[in-house]
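Participant: dropping a prediction and its sequence here:
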Amino acid sequence: MKEANWTQVSEFILLGFSGRSEVQLSLFLLFLLMYLLTLIGNVGMIVLIHTDSLQHSPMYFFLSNLSFIDICYSSCITPRFLYDLLVARKVISYNSCATQMWFFTSLATTECYLLAAMAYDRFVAICNPLLYPVIMTRNICFLLLAGCYLVGIVNAVVHTSGTFQLFFCGPNEVNSYFCDIPALLRLSCSDNYVSKMVLFVFSAFVVVLNAVIIVISYAYILSTVLRIRSITGRQKTFSTCASHLMAITLYYGTLTFMYVQPGGLEAVEQDKIVSVFYTIVIPMLNPVIYSLRNEEVKKALRKKMNQNICLQ
């Protein structure tokens, strides 16, 4: 059969998580709570940073942008997912599916590069403290941030155009709760070998390149920390990196499991579970990780709480 004789589908059905209506309602309440916590935590982090002296530090400039990306990242997936949990037929149009994929891929890639930029910032701050104000100027920070967004946009264009230039002639049931690339590639009627390889190569490039930057940065950081004679000094220096390392491990671990395995397109149910972590759980956890593991954030938070108590 030739592609010219195929009829392109005009909509997709998102299967999501199957189950009885009471199970769907329980999932709705659970993920609604997680989404609200994501919004409250990340908006709170942005407000805290921009109303305190923290906003002048490159580290917290990047952290506030990480919170902004997490809000957008979660919002392009979760509201639609919540709606689908309440309706019987979970239909998404062809164009809406492509749009959701573009935003998701763009923001996910941007977050990968932003985490690498944050690792470089910590490397400069700890290994070259005297040059830190000269190297990490406000203009450099804006350029690094712009570069993260630019690479994210380019990667999203490549993946979205590569996926939606394929033919989808049916069935149109996407075995996921959002328009994820592996789930859509399984539905393609045309040869999707090139698209699979593009997904693997580009995802591997994004993850490996940023992982190399992060590993090298933290290798130098560890070397510098071990040369500090005071145990208290070591703990204080490395505590500023602990939250970032935890966020990196969670995010890169799930993305690698999902996208950087050549045979990973065949595992369906585990893909859905893993994708919940990087689309819903991790954006919720990031503010908690950074607030609990970072002394400056905790100090700023206590300061704001004391101010509010005094005003009352």
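Facilitator: Thanks, I have it. Numbering: from 1, shown residues only.
Participant: every contact and neighbour count from this point should use C-alpha atoms.
Facilitator: Noted.
Participant: check whether residue 41 really touches residue 289, as I assumed.
Facilitator: No: using Cα atoms under 8 Å, residue 41 is not in contact with residue 289, being 10.5 Å away.
Participant: can you pick out the residue with more neighbours from these two?
Facilitator: residue 41 (21 against 17; other Cα atoms under 10 Å).
Participant: any idea which helix or strand carries the more buried one?
Facilitator: helix 21-50 (DSSP states H and E).
Participant: and the direction of the following helix or strand past that helix versus that of helix 21-50, what angle?
Facilitator: Note on helix 21-50: by DSSP H and E, the next helix or strand toward the C-terminus is helix 58-75. Using axes from the mean of the first three to the mean of the last three Cα atoms, to 10 degrees, the inter-axis angle of helix 58-75 relative to helix 21-50 is 160 degrees.
Participant: go through helix 58-75 and flag the buried ones.
Facilitator: Across helix 58-75, burial judged by 16 or more other Cα atoms under 10 Å covers 58-71, 73-75.
Participant: here comes the other one, which I'd like you to weigh against the first:
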Amino acid sequence: MGNKNLILAGVILASLGAQPALAFKQETHKRFVIDAVEFMRTHPDITNYAKLEAVAAAAGISVNQMADMIGQGAYDVDDFEDTFLCGAVTGDCVLAPVWGMGSSIVNYTSYWHFQNHTRGADAHGNDIGGYDYSKLSVKGDVDNMAASWLKGDHLDDGAGGQTGWFGAEDSEYESYQVTEANYRQGGYSTYSMYKDFENIPFQPIDNLGQYWYSAFWAQPTIQTLGFTLHTTDLLQPHHTWTTSALNHTGWEAWVRDYYDSENLNDDALVAQALAGFPSLSASSPEIRPLLTKGGEISYSMGGVVLSSTDHADRLAVAKIVVPHAIAMTVHILNHAMNRF
């Protein structure tokens, strides 16, 4: 375990002083990780907690510190500055809409955080696609506002040649050559797919998770493992029914606010949820079947929160999706420990 743990330790120690930046809310993503590690601690007989503890010890930190840092990685994905959309006329490339702070679109990177279970395969060859406004089965005011605001806008392609009118372009980042390529994961893409926002087939979140987990598998770091675990968005029903609207932000805030008082991380429910996921090969970094199963669960059991804000309705869904989010995290952490 020596060299790999040295890599892991270096990243952890460099991260200990980092402070959080302002889909499930970011703090909820972090909480899932912390609760998953606590579940592993209390159930060492059915988890890889002993290996997790050994990795933390080799890195010179406590298990709690390790959980906090992995959780911070899951938190940080919403703050990625890797996806810029450029004006069809002006060529000005920006990270977020000016009205985004009041909606679920704080950064355009959030468009990679969906897996649309209302549709089938996408243009890239994924069996289940991601966010694509033209193919949404459910949509609401935020989706429609974005599509109107961004009509004809294109994904930043750096020096790739796409511009606004009269050749103007204020490129900020090669989002197509870097972000989209990373999340393509063996599929097929052409830049023409990304020239008009209202028709863009964004890559699904399981591809995001697979990219970061493969990076972890190649060279284990706390950051890449944490980034992988942002895929608990798959247990957020809005991310599998696929809409930025329909009580999206209100539901996520409700989960955060009632997480403790309603005991959403109930140990017995997490234990039951573990059985709902497929097993993975201990020697392979491929985790997408596990991630997609999480999406199937939220899609099949959580649709009511798109239309209802009733506390009882939300609680019934939360008692399913939150324990499954923690259980999915346990499965990924268990699997990750096979890398050492």
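Facilitator: Structure received. Just so it is clear, the model here is predicted, and its values are computed rather than measured.
Participant: TM-score for this pair?
Facilitator: The TM-score (TM-score structural alignment, normalised by the length of structure 1) is 0.27; 127 aligned residues with a Cα RMSD of 5.7 Å.
Participant: before we move on, back to that, list residues touching both of residue 41 and residue 289 of structure 1?
Facilitator: Here residue 41 of structure 1 and residue 289 have no joint contacts, going by Cα atoms under 8 Å, 6 or more residues apart in numbering.
Participant: ok, back up a step: quick one: the helix holding residue 41 of structure 1 to chain centroid distance?
Facilitator: Relative to its chain's centre, helix 21-50 of structure 1 lies at 15 Å (Cα atoms, centre = their mean, to the nearest Å).
Participant: which strands and helices sit next to that helix?
Facilitator: Judged by 3 or more Cα pairs under 8 Å, 6 or more residues apart in numbering; DSSP states H and E, helix 21-50 of structure 1 is in contact with helix 58-75, helix 78-86, helix 282-292, helix 295-311.
Participant: what helix or strand does residue 93 of structure 2 sit in?
Facilitator: Applying DSSP H and E as the criterion places residue 93 of structure 2 in strand 93-94.
Participant: tell me what that strand is packed against?
Facilitator: By 3+ Cα pairs under 8 Å, 6+ apart, strand 93-94 of structure 2 packs against strand 85-86.
Participant: list the buried residues in stretch 3-17 of structure 2.
Facilitator: Buried-residue list, stretch 3-17 of structure 2, by 16+ other Cα under 10 Å: 4-6, 8-9, 11-13.
Participant: just these now: which is nearest residue 36 of structure 2?
Facilitator: residue 12 (18.5 Å; Cα to Cα).
Participant: now the helix or strand that residue 110 of structure 1 is a member of and helix 58-75, what's the angle there?
Facilitator: Here residue 110 of structure 1, judged by DSSP H and E, is contained in helix 94-127. Between helix 94-127 of structure 1 and helix 58-75, the angle comes out at 160 degrees (the same axes, to 10 degrees).
Participant: list the helices and strands helix 94-127 of structure 1 packs on?
Facilitator: strand 11-14, helix 58-75, helix 132-135, helix 138-164, helix 193-226, helix 231-259.
Participant: so what's residue 93 of structure 2 closest to, chain neighbours aside?
Facilitator: The shortest distance from residue 93 of structure 2 to any non-neighbouring residue, by Cα to Cα, 6 or more residues apart in numbering, is to residue 86 (3.9 Å).
Participant: any idea how far the one you found is from residue 183 of structure 2?
Facilitator: Applying Cα to Cα, to the nearest Å, the value for residue 86 of structure 2 to residue 183 of structure 2 is 20 Å.
Participant: more crowded one of these two?
Facilitator: More neighbours surround residue 86 than the other of residue 86 of structure 2 and residue 183, with 28 against 22 (other Cα under 10 Å).
Participant: surely the more buried one and residue 149 touch.
Facilitator: No: with contact defined as Cα under 8 Å, residue 86 of structure 2 does not count as touching residue 149 (11.5 Å).
Participant: what helix or strand is residue 271 of structure 2 located in?
Facilitator: Using DSSP H and E, residue 271 of structure 2 sits in helix 267-274.
Participant: picking up where we left off before, residue 326 of structure 2 versus the residue nearest to residue 93 of structure 2, what's the distance?
Facilitator: Counting by Cα to Cα, the separation of residue 86 of structure 2 from residue 326 of structure 2 is 37 Å.
Participant: for residue 65 of structure 1, which non-adjacent residue is closest in space?
Facilitator: residue 46 (7.9 Å).
Participant: my guess is the one you found meets residue 61, correct?
Facilitator: No: when contacts are counted by Cα under 8 Å, residue 46 of structure 1 is not listed as touching residue 61 (9.3 Å).
Participant: so what's the residue nearest the centre of structure 1 up against?
Facilitator: Centroid-nearest residue in structure 1, with Cα atoms, centre = their mean: residue 108, separated by 4.4 Å. In this structure, residue 108 of structure 1 makes contact with 73, 152, judged by Cα under 8 Å, 6+ apart.
Participant: how far away is the residue nearest to residue 93 of structure 2 from residue 94 of structure 2?
Facilitator: 6 Å.
Participant: also residue 326 of structure 2?
Facilitator: 34 Å.
Participant: before we move on, what about residue 63 of structure 2?
Facilitator: From residue 63 of structure 2 to residue 94 of structure 2 the distance is 39 Å (Cα to Cα).
Participant: residue 210 of structure 2 now?
Facilitator: From residue 210 of structure 2 to residue 94 of structure 2 the distance is 27 Å (Cα to Cα).
Participant: now do residue 331 of structure 2
Facilitator: 37 Å.
Participant: do the same with residue 296 of structure 2
Facilitator: With Cα to Cα as the criterion, residue 296 of structure 2 and residue 94 of structure 2 are 33 Å apart.
Participant: residue 257 of structure 2: neighbouring residues, count only.
Facilitator: 12.
Participant: which strand or helix spans it?
Facilitator: Per DSSP H and E: helix 248-258 holds residue 257 of structure 2.
Participant: what residues of that helix count as buried?
Facilitator: Residues 248-249, 251-256 are the ones in helix 248-258 of structure 2 that count as buried (16+ other Cα under 10 Å).
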